[in-house]
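> My questions concern the predicted model and sequence given below.
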Amino acid sequence: MAVLKLSGTLNSEPQGKSHPEAGSDSSLSFLHGTKLAYASNLVRDWHADLLHYQGLKPGSAKLHRDNLLRLLNHARVAPWELQKDHVTRYFESRVNQETGQMLAPATVGTYCAAWRGFQNYMLTAERVNELFSEFNVRPKAFVDDDNSIAVKRHKLNWVPKGWALTDLEIDAIDETFRSEIARAAREHSKSLLPLLRDRVMFHVGIHFALRISELTELRVSSFCASLDADLQHFGKWGVLTVTGKGDVTGSVPMRDPSVHGLIEWYTNSVRQKILLRRKSKTEDDGRREIKGQMVSVSDLMFPSERGGVVCPNGFRKRLADIAMKSGVLRRKLTPHTLRHTGCTLMVPLYSPEIAQKYMRHKHLHTTLYYYHPTPLGAANEVNSAAQLFDDEEED
């Protein structure tokens, strides 16, 4: 189901305008006097709560606030006067008048998440009592399962799109990498070093179940020796600590001697060549900005030929090209498939709960979506598929 384009609707304005996006205007000009003061302060305090107590990033907090303002500006009532009908009528107003197309369930879910968050904030006892004392109105819940039914149906019909590589497919892709590397060496091609690097990225992405941004921005200093006596033979590569989506940080142990050997070989024989042969500008100070932090190029695990972060799209194209040449895959191989594969290998080796920790997921059921056992092998694994859902957390 397509999402209505926001440009050209009542809820948007062309980029580059200095005034607020129409529909998310915070002036609440339809209110006056005490009502305006209470409403403005209530929205402002909730936004501050999102930022400073719930820890949302500024962009996410602003999106929640703007979505609430869209509902208020459409309903033209104070926040404590919102009713379920206001939600229904807002969604009806967003239906495409030409095609009859409604908002996608995921978009409806985004709106409802913001409104439900504000609803929970407003309906605390002290705020309800103050609003009733001042306006003789007791605020009620205006978002429930009935007026967000599209989200519920979407979840019931949701089918995971991810998939995982089998051992045979991993071996076939690695063999294709080797073949391409040998060809590049024979032809003295400039693609030799990038191919060597990308082959290591392929295996590291699977082994530690990394997201594409985590993989391309990986640092040497993110690795350290493990305190576990059983892992000390991996030396300084014993544990990888990574911060990813939502600024969640987690540590994943090295477990495969072959991956450890591959990293040792790469850092000793390939990585320094890429660094020393990089094409740098005269004013290059040997640092790059990554997510607001200045990082030394020499600390990048997988530097590009220009001494920066490897382009995610470049790595995607490399994977797709290697997968096509391998001839063993019927589906498109993407970097995120490596993360699914890593989780699928972790779950039977450790446990669903430990895999959740290493994947840095908030909910166990999210980790289980990344677990794709083979039909014949799942029943023989230490943690079979039937056991995995026994301890599933609520979303």
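Here it is on my side, so go on. Numbering: from 1, shown residues only.
> C-alpha from now on. contacts and neighbour counts both.
Will do.
> How much space separates the residue nearest in space to the middle of the chain from T374?
Central residue of the chain (Cα atoms, centre = their mean): K245, 4.9 Å from the mean position. As judged by Cα to Cα, to the nearest Å, K245 and T374 stand 28 Å apart.
> quick one: contacts for the nearest residue in space to T249 that is not next to it in sequence?
Distance criterion Cα to Cα, 6 or more residues apart in numbering; nearest residue to T249, sequence neighbours excluded, is T243 at 4.1 Å. When contacts are counted by Cα atoms under 8 Å, 6 or more residues apart in numbering, T243 touches 214, 249-250.
> Adding secondary structure, distance to I354 and neighbour count as columns, could you present those residues in JSON lines?
Converted to JSON lines, these look like this (DSSP: H, G, I helix; E, B strand; the rest coil; distance: Cα to Cα, whole Å; neighbours: other Cα atoms under 10 Å):
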{"residue": "E214", "secondary structure": "helix", "distance to I354": "20", "neighbour count": "15"}
{"residue": "T249", "secondary structure": "strand", "distance to I354": "15", "neighbour count": "14"}
{"residue": "G250", "secondary structure": "strand", "distance to I354": "11", "neighbour count": "15"}
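> next, the one to line up against it:
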Amino acid sequence: MHPAIKSFKAYLKLERSFASNSIEAYGRDLEKLFQFAALQEDKLSPEKFTLAHLRGFIAWINELGMIPSSQARILSGVKAFYKYLLMEDLITNDPSELLETPKIQRKLPDTLSINDIDKMIGAIDVSTPEGTRNKAIIEVLYGCGLRVSELTELRISNVYREIEFVKVTGKGSKERLVPIGSEALKALKIWLEQVRVHIPVKRGEEDLVFLNRRGTRLSRVYVFTLVKQLAELTGLKKNVSPHTLRHSFATHLVEGGADLRAVQEMLGHESITTTEIYTHLDREYLKSTIIEFHPRN
């Protein structure tokens, strides 16, 4: 590995507290930049690149057939890399500063109606231990808007029933407090007090909320499979995943008049621009409502 990439990855880990998956993704993207540098006639290293070189790099990854969203992700890593080089005085000016990011058409995520979610929960057989746990999983995913990894890593010690909050660890190991509704709290209480207490727990997993029958943590794959099976059982034609429940959580809040900053906080978005997609969903909802119910339509 090139020393510049190695030191950049160390910076992301130690000073920015990035998750290991994010750091590896940055490393892979930067390797493409160094591959492009090796193909150049003048054999310049990326540290000596100009804006023209970087525009050539964009053209090169475009020729490789990468979609705009992949190009944008790579350029985000490249810009972060040059900011690091500037900060470390390894370069005197940042050639990526005026680099244009490819325009991305933001796809509105699929969402479920409250009725759809009620049907999914109603399809769970709560007479079995697994069913009791699975109901709690769906209630918490939708009731708190959690990512799958946040759900599988949820700790009993971070469930504050008295004040109706849960503490979750999101991307970049950032912690946040999220309100938990009465239905989710009720399903969670039944799972913890009536079923989980009878499971022999594997050492080291004692504090995890959700376990399988062997007493070990649930996998992400299991949660994805569960959500897809419930969607099929209820006849939903949409492409449903655990993230669909997170999108539905946010959409229903915005449609109900929730403040966008509050939704950002609950979702754990670093930037408000990520949360703003739900305002577009809300506009679509308002538009469809007007078309359906306005007498002049």
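Looks like it came in fine. Not measured: the values here are computed from a predicted model.
> For H361 of structure 1, pull up the helix or strand it's in.
Using DSSP states H and E, H361 of structure 1 is not contained in any helix or strand.
> That one contacts T367, correct?
Yes. Between H361 of structure 1 and T367 there is a contact at 6.5 Å, judged by Cα atoms under 8 Å.
> Compare these two (neighbour count), which wins?
Neighbour count, other Cα atoms under 10 Å: between H361 of structure 1 and T367, T367 has more, with 23 against 16.
> which position in structure 2 aligns with that one?
Alignment note (TM-score structural alignment): T367 of structure 1 maps to T275 of structure 2.
> swap in G342 of structure 1?
Mapped onto structure 2 by TM-score structural alignment, G342 of structure 1 lines up with F249.
> before we move on, back to that, quick one: the match of T367 of structure 1 and K135 of structure 2, what's the gap?
Counting by Cα to Cα - T275 of structure 2 and K135 of structure 2 are separated by 27 Å.
> what's the answer for S271 of structure 2, then?
From S271 of structure 2 across to K135 of structure 2, the span is 32 Å (Cα to Cα).
> So which bits of whatever helix or strand E130 of structure 1 lives in are buried?
Per DSSP H and E: E130 of structure 1 is located in helix 125-135. Judged by neighbour count using 16 or more other Cα atoms under 10 Å, the buried positions of helix 125-135 of structure 1 are 127-128, 131.
> that older thread, want to throw the contacts of T243 of structure 1 into TSV with distance to R153 of structure 1?
As requested, these are exported to TSV (distance: Cα to Cα, whole Å):
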residue	distance to R153 of structure 1
E214	33
T249	33
G250	33
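> So which of these is the closest to R318 of structure 1?
E214 (17.2 Å; Cα to Cα).
> Quick one: map S173 of structure 2 onto structure 1.
Per TM-score structural alignment, S173 of structure 2 is aligned with D247.
> next one: R217 of structure 2
R217 of structure 2 maps onto V309 in structure 1, by TM-score structural alignment.
> Skipping its backbone neighbours, what lies nearest that match in space?
Using Cα to Cα, 6+ apart, the nearest residue to V309 of structure 1 is P303, at 5.5 Å.
> And E305 of structure 1, by the same measure?
Nearest residue to E305 of structure 1, sequence neighbours excluded (Cα to Cα, 6+ apart): R278, at 5.0 Å.
> Give the burial count for the one you found, as a bare number.
The burial count for R278 of structure 1: 15, using other Cα under 10 Å.
> Repeat that for S248 of structure 2.
Residues lying near S248 of structure 2 (other Cα under 10 Å) number 22.
> where's it relative to S149 of structure 2, distance?
Per Cα to Cα, S248 of structure 2 is found 18 Å from S149 of structure 2.
> ok, which stretches of the stretch 1-150 of structure 1 are helices?
With helices called from DSSP state H, counting those that start in this stretch, the stretch 1-150 of structure 1 shows them at 33-52, 58-75, 84-93, 105-122, 125-135, 149-156.
> could you check the angle helix 33-52 makes with the fifth one?
With axes from the mean of the first three to the mean of the last three Cα atoms, to 10 degrees as the basis, helix 125-135 of structure 1 and helix 33-52 are set at 170 degrees to each other.
> Could you do the second one as well?
On the basis of the same axes, to 10 degrees, helix 58-75 of structure 1 is oriented at 150 degrees to helix 33-52.
> Would you mark the buried spots in helix 58-75 of structure 1?
By 16+ other Cα under 10 Å, the buried positions in helix 58-75 of structure 1 come out as 61, 63-75.
> same check, this time on the last one
With burial defined by 16+ other Cα under 10 Å, the residues of helix 149-156 of structure 1 counted as buried are 150-151.
> If you drop the residues flanking it in sequence, what lies closest to R116 of structure 1?
Of all residues beyond its chain neighbours, the one nearest R116 of structure 1 is V143 (6.1 Å), with distances taken as Cα to Cα, 6+ apart.
> so how far is A4 of structure 2 from D89 of structure 2?
Distance of D89 of structure 2 to A4 of structure 2, computed by Cα to Cα: 12 Å.
> who's more crowded, S271 and K135 of structure 2?
Set S271 of structure 2 next to K135 and count neighbours by other Cα under 10 Å: K135 wins out with 23 against 11.
> which residue lines up with that one in structure 1?
In structure 1, the residue matched to K135 of structure 2 (TM-score structural alignment) is R199.
> which residues touch the aligned partner of T152 of structure 2 in structure 1?
Taking TM-score structural alignment, T152 of structure 2 has T216 as its aligned residue in structure 1. Contacts for T216 of structure 1 (Cα under 8 Å, 6+ apart) come out as 302, 309-312.
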